[in-house]
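Chemist: predicted model, plus sequence, below.
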Amino acid sequence: MEWATLPFKKYADFTGRSRRKEYWSFVLLNLVCLFAAVFLENILGLSGMVLGFYGPLTVLLWLGFLVPGLAVSVRRLHDTDRSGWWVLLGFVPLLGLVLLVFMVLEGTRGPNAYGEDPKGFDAGSAAAVF
């Protein structure tokens, strides 16, 4: 649970790097909360109140997850040694699949242009072993 809530602690921090575990735990938490909100809205009869489709709880939850979701996505891209601007691919139909591939890839080992390795891997000490 700590990995899933870590993006809220780094709410609007778009610098540094995030591991796959942090990103995907946050995505899972987001989906579980959204499904719970939709379920609750259906029980209470609140679904369809916003724009004819969404309920107020879903919209509030989406707004609450928006900034930390963008921030953890940018940090995840930084871990793969890519600029955070790649996150804009998510708004283009079908090209968003490229973004999905980037999120699944393992991060670069050792420090890169965006910071230290979040797994604590040091490329210099590993090179000395081999």
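Modeler: Sure thing, it's come through.
Chemist: when you work out contacts or count neighbours from here on, use the C-alpha atoms and nothing else.
Modeler: OK.
Chemist: any chance you could map the helices in the protein?
Modeler: Secondary structure of the chain, counting by DSSP state H: helices at 2-9, 20-44, 56-79, 96-104, 123-129.
Chemist: return the most buried member of the ones you listed.
Modeler: helix 56-79 (a mean of 21; mean count of other CA atoms under 10 Å).
Chemist: another structure for you, compare them:
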Amino acid sequence: MDFQTAVKTCIAKYTDFTGRASRSEFWWFFLAQFGVLVVTGLIHEYVYFIAALALLLPALAVGVRRLHDIGKSGWFLLLSIIPLINLVLIYFFVQPSQPESNAYGEPPSA
């Protein structure tokens, strides 16, 4: 999945916490979100705050779908609120997709 497709998919599925998201979809959206937040942070703190709020729900949704892709529950995303333990999430996010179907659906196409 390329950068533009990943960002469009994540924005379009901003309330879809079901299904699966490929590793490339997650990381391309993460890169786009990081870039937007850096640029808006340089502009003004209010613009940054608005951008962060606008990207919060899509980021949560793609994180849950990424966890589903490796066969984990989306509730593991709550580990992100615990300092140092949230490193486990990074480990989960870099894992390859399960090639077969799992409880969360068919593997992503790209």
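Modeler: Yep, that arrived. Just so it is clear, the model here is predicted, and its values are computed rather than measured.
Chemist: now render the helices of the first structure as a markdown table, adding distance to G110 of the first structure.
Modeler: Shown next, in a markdown table, are these (distance: least, CA to CA, whole Å):
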| stretch | distance to G110 of the first structure |
| --- | --- |
| helix 2-9 | 21 |
| helix 20-44 | 15 |
| helix 56-79 | 10 |
| helix 96-104 | 18 |
| helix 123-129 | 5 |
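Chemist: to which residue of the first structure is T9 of the second structure aligned?
Modeler: Taking TM-score structural alignment for the superposition, T9 of the second structure sits opposite L6 in the first structure.
Chemist: number of residues surrounding R109 of the first structure?
Modeler: A count of nearby residues for R109 of the first structure, using other CA atoms under 10 Å, gives 18.
Chemist: now do it against A12 of the first structure, distance only.
Modeler: 25 Å (CA to CA, to the nearest Å).
Chemist: same check, this time on W85 of the first structure
Modeler: Taken as CA to CA, the span from W85 of the first structure to A12 of the first structure is 15 Å.
Chemist: who's more crowded, these two?
Modeler: Set W85 of the first structure next to A12 and count neighbours by other CA under 10 Å: A12 wins out with 14 against 9.
Chemist: before we move on, the earlier item: for Y114 of the first structure, which of the helices of the first structure is the nearest?
Modeler: Ranking the helices of the first structure by proximity to Y114 of the first structure (CA to CA) places helix 56-79 first, at 5.8 Å.
Chemist: once aligned to the second structure, how far is the closest one on average?
Modeler: When the second structure is superposed, helix 56-79 of the first structure averages 0.4 Å from its matched positions, counting by mean CA distance after the TM-score superposition for the first structure.
Chemist: which bit of the second structure covers that helix?
Modeler: So helix 56-79 of the first structure sits over residues 46-69 in the second structure, by TM-score structural alignment.
Chemist: and the matching stretch, how far out from the chain middle?
Modeler: Mean-position distance between stretch 46-69 of the second structure and its chain equals 7 Å (CA atoms, centre = their mean, to the nearest Å).
Chemist: so what touches that stretch?
Modeler: Identification of contacts with stretch 46-69 of the second structure by CA atoms under 8 Å, 6 or more residues apart in numbering yields 10-11, 13-23, 26, 29-30, 33, 36-37, 40-41, 73-77, 92-93, 97-98, 104, 107.
Chemist: if we go to 6 Å?
Modeler: With contacts defined as CA atoms under 6 Å, 6 or more residues apart in numbering, stretch 46-69 of the second structure is touched by 10-11, 14, 17, 19-21, 40-41, 74, 97, 104.
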